[in-house]
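predicted model and sequence follow; I will ask about them next.
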Amino acid sequence: MVIPQQGQGYAGSDENGFQKSPSSASQSTEQDQDGKKQSRRHLPSEVWERYKEEIHELYIEQNKPLSELIEIMQQKGLKATARMYKAKFAQWGFVKNNRKKDVATMLRLQNQRGAVGKPTTFRRHGRSVNIENYMKRKGVSSDDFEALVASTDLPNYLRALTPPPGAPQHIALPSHLHAQDILVTCFKDLTLSWQDSSKLSSASFENDFNIYFDGELCEATRDFSRACWFFSRHHNSLGALLSQRAFSSLHLIIKTPSALGLFDLLIASVISPDYGLAKELWKYLAGYARATLGPTNTLSRLFAALDEVFQNNSLEMGVDFIFNCMESIIGMLLETSDFTQTIVPSISFFLLGDLILFNSKRTDLPSLKKAVASVAAALPSRETHHKPDVMRFIEPAAYLWQHGPSDEYSAQLAHASLQLSDAVSDRYDWTYWVSWRVIAHFHRSRCGTDVATVKDHPRHALARYALEKAIDAAEAGRGFSESQIFENMQTLEVWHREAGDATQELAVRRRREKGLRDYAEFLQRSQRVELPKTSRS
């Protein structure tokens, strides 16, 4: 096993087309009223769209001032004036500060909701908006805004929320405890088929695992998490097609209940969450179960309780609740020693895999950590009964989950994984492209952040090479990775731009756009529906 050293091949192009103004930008000068010449440059919309997500990350997510944003983007090849940025911000809805009309709308909506007993808070691009501080700073009162607005429609960058109770309270709410109790009990009941008196039947479990992993319900849960991801990236027609395909099969969790399926569905609902889809998921399953099994059935009560949690709480609270439930399920299973060598490794592998695939930052899951430790203790055991094949992946996956791809040992584990070639590795072939992705991000993390020098760092070429290998491997694999393929391509575009390789950047972008079109057409054909026409998909 050889880990590539700094300075090895794959050197990038030295030409940096993006360091110059885009050739398509027209320039003109004209005299203003004071006789002073003023330069105007008009950039095509496709140039702005190319940088839109980077600008959003810097200006909105990192809250950088406009002057610093302009300087950073100039180094990346986008040369534009402050006025041009402000025009684009207005078009994109990139608003950071309170505007009078927005404050008036928020006040009116707050008053209307308050009249029916609903407290209201507001968020702009995910950040809390403090109306009171704004009015104090401006020296105005709510009366000054009465005549400014006649509508209660918020712009798309603002959200009205009912604030949750304090963090220590939310898991102790009676409805939450009720739902969690039903879920853990239901899951425990679903494991009974794997037990023969006091001895777990490994063959029974292994058979159920293979049936689920290769089955329609497993694919439906994948479709659901893919749909959430594509909606989050504004590829709405793809999200719609995937959610339609998912909902055509998700009822199987009720027709043929499965502990593995239930746990996997819990993961899919929160790993890249979409609030609307999550609420529809539990509402649909609650209605289906009630209609087919009756309201007193355990599954009916379970999905009704989950529906109630998501209908009456924020997305953040719902997600936290599901993760708490999964932790409780793992803790319950760890109390049965035989389960620690069968179902615990399997569901831990499902959860770890998605935490890694979707780059989750949620690392404080004590029961999952205990499950990993129990698997590590069981691996050297000389007991003769069969252990699931996934057990060998648990420790490396857990290390990557905790330490991330920038860690040197994570990279060493990834290199070791690439050397494996057997039936188990082939079955879980997504571990192969994930290993390449880890290596790519490891090398990129060693290149620093200085835009002026990063392109010449020898590890930057290694990072681009490894990420392209990850994309190729994912495209050739079984699946589970469509969203990550497109995300990796987007990252590779940025890295080629950093390297000044405009040709490769354009090639990857065209490959990504074609991939999105082809994927949409595939989904359309598979469902025989007319594809909605949008500019994003």
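Great, that's in hand. Residues are numbered from 1 along each chain as shown.

drop to CA atoms for contacts and neighbour counts, all remaining ones
Will do.

quick one: Thr105 and Phe522, what's the gap?
43 Å (C-alpha to C-alpha, to the nearest Å).

how about Gly261?
Going from Gly261 to Phe522 by C-alpha to C-alpha gives 25 Å.

confirm Leu352 sits in a helix?
Yes: the assignment for Leu352 by DSSP: H, G, I helix; E, B strand; the rest coil puts it in a helix.

contacts only, for it.
394, 397-398, 401 (C-alpha atoms under 8 Å, 6 or more residues apart in numbering).

what is the most widely separated pair among those?
Ile394 and Trp401 (10.3 Å; C-alpha to C-alpha).

tell me the contacts of Thr185?
So Thr185 contacts nothing (C-alpha under 8 Å, 6+ apart).

then this one, side by side with the first:
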Amino acid sequence: MNMSTNAYREDQWDVLRPHITRLYFDESRPLRDVVQTIRDKYGFDATPRMYKYRLQKWGLDKKFKEKEVAQMVLLKQQRDAAGKKTKFLIQGKTIDWDLVERYLHRRPDLQTRIRAGMIAMGDTIPGLVCRSPSPDRVRHASPVLQHSDEMLRLLKGYYESTFGLDTASRRSSVSASTDLAISIRCFRQLDQARIMITSENMKVGFGFLNKSLDDLRHLVRMQDPTLLFYLFDVALAFDPSHRELARAVLRHTHDIVIVTLGHSHPLVRLLRRLSHLQGEDRYDVIVTILEGVVGTFKQFGSNDRVLKRLNCHYFLLLDYLGLYGKRANPSFPEMDANSIDDVGVAYLARFVDRLISNEDPEEAELKLAMVLTWVQAPVNLQHPSWPELQLSYYRLRLHTHLARGQWDESSRWFEKLLAHSGKYSLTC
């Protein structure tokens, strides 16, 4: 049964926000189509007027505003005079200049005022970004590859000395599982920080983020084989939706590694280099390095469990960056319900979360059943990671029912989530 349109809460809108954004802003669907699609798919019966209010609040109104157009025209005139090419983005979406010209054609009064100098450059408009378009890959790949090649050489030396084949003790360190429960907690909280902050729930989001960064310090001291992947995960958690926050988190991560490992450590130098790269260049370096790290551990003859962890993290990072299928096309490693360990379950839970967000409910249910098998097994009930993974299962069940618009079931799983988090003193 559909709920009264007056009953929709902020958190219910937040759950559907990614789907509404994709349909309305990314796919440029008419509002009436968006309203109908969301109603049919999720039983969410809000009115078009409510949608308009939310879209404006989220900064997703597709219609140009006079101030935006005037600012873009003036900026483009300045840059044209300096011989610079110009690209504009609003809320992260590239603006087709033909659409701006059509707007001006409909508004000759605005054109006249701009030409007469009656409109001056205003203050920065939130969500409006002006920059030079990225050169094509043939022209800009060389300096990026220089960064990548140099860092891969440094990292290979680090991995050989720390996890290489020269001593049995170092080989055993590759498969060590010390304090992995902390890594599971760290990135469950990072995922929740990302969700909350993306939904503009800043207070709760920063609470999760601070707890996650506290755990990151411990992971740096552990120097697990997947540490570099975790550092990338933290550094990219809020890029590109909150670029200033992403830069601040990258700097903070850099400082954590310096304090623990010292200024000359290869991971410190890598993070410092990344802080000077932006956009596609940063992503290219990261993906190239991740591929190189996976290849290095294959050369070491690392056990299957470690390689599976590396490949899981590699897949999830590519998917988050939107590069899966473009930059590379790995598959999420196959998991065996009878032999999966706690870290594998944690990665599987993150994969299920992506499947739900990407609207693949059938595959999500299959993978979620494997998570349930692990948390219900009596042998795992005393495992240090069990409380965190049981919490993840409840959260994914809640997410599943919310995505389907099943509000009664959502409430039931939310109560379970709260009860479990209270019993084990976990933040949810």
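Received the coordinates, thanks. All figures in this text were calculated on a predicted structure; none of them were measured in a lab.

that older thread, of Thr105 and Phe522 of the first structure, who's got more company?
A direct count of neighbours by other C-alpha atoms under 10 Å for Thr105 of the first structure and Phe522 places Thr105 higher, at 22 against 12.

I'd assumed that one was in a helix, is it?
Yes: if the criterion is three-state DSSP, then Thr105 of the first structure is within a helix.

return the residue of the second structure aligned against it.
Alignment of Thr105 of the first structure against the second structure is given by TM-score structural alignment, with Gln71 as its counterpart.

now do its match against Ala81 of the second structure, distance only.
Counting by C-alpha to C-alpha, the gap from Gln71 of the second structure to Ala81 of the second structure is 16 Å.

equivalent analysis for Leu270 of the second structure, please.
Distance, Leu270 of the second structure to Ala81 of the second structure, by C-alpha to C-alpha: 38 Å.

of the two, give the one with the bigger neighbour count.
Taking other C-alpha under 10 Å, Leu270 of the second structure and Ala81 do not tie; Leu270 has more neighbours (22 against 9).

before we move on, back to that, among the contacts of Leu352 of the first structure, which ones are in helices?
394, 397-398, 401 (DSSP state H).

can you give me the strands in the second structure?
Using DSSP state E, the strands of the second structure run over residues 87-90, 93-94, 128-131.

hey, which of those strands is tucked in deepest?
Neighbour counts (mean count of other C-alpha atoms under 10 Å) averaged over each of those peak at strand 87-90, with a mean of 17.

which part of the first structure matches that one?
By TM-score structural alignment, strand 87-90 of the second structure lines up with residues 121-124 in the first structure.

how far off centre is that stretch?
22 Å (C-alpha atoms, centre = their mean, to the nearest Å).

what of stretch 109-120 of the first structure?
Mean-position distance between stretch 109-120 of the first structure and its chain equals 32 Å (C-alpha atoms, centre = their mean).

hmm, who's touching that stretch?
In contact with stretch 109-120 of the first structure (C-alpha under 8 Å, 6+ apart) are residues 121, 152, 160-163.

any idea how far the aligned partner of Arg29 of the second structure in the first structure lies from Phe94 of the first structure?
Taking TM-score structural alignment for the superposition, Arg29 of the second structure sits opposite Lys64 in the first structure. To Phe94 of the first structure, Lys64 of the first structure is 12 Å away according to C-alpha to C-alpha.

what of Leu260 of the first structure?
Taking C-alpha to C-alpha, one finds Leu260 of the first structure at 42 Å from Phe94 of the first structure.

more crowded one of those two?
Neighbours per residue, other C-alpha under 10 Å: of Leu260 of the first structure and Phe94, the larger number sits with Leu260, 22 against 18.

what's the nearest residue to Gly477 of the first structure if we skip its chain neighbours?
Leaving aside its sequence neighbours, Gly477 of the first structure sits nearest to Asp429 (C-alpha to C-alpha, 6 or more residues apart in numbering; 6.3 Å).
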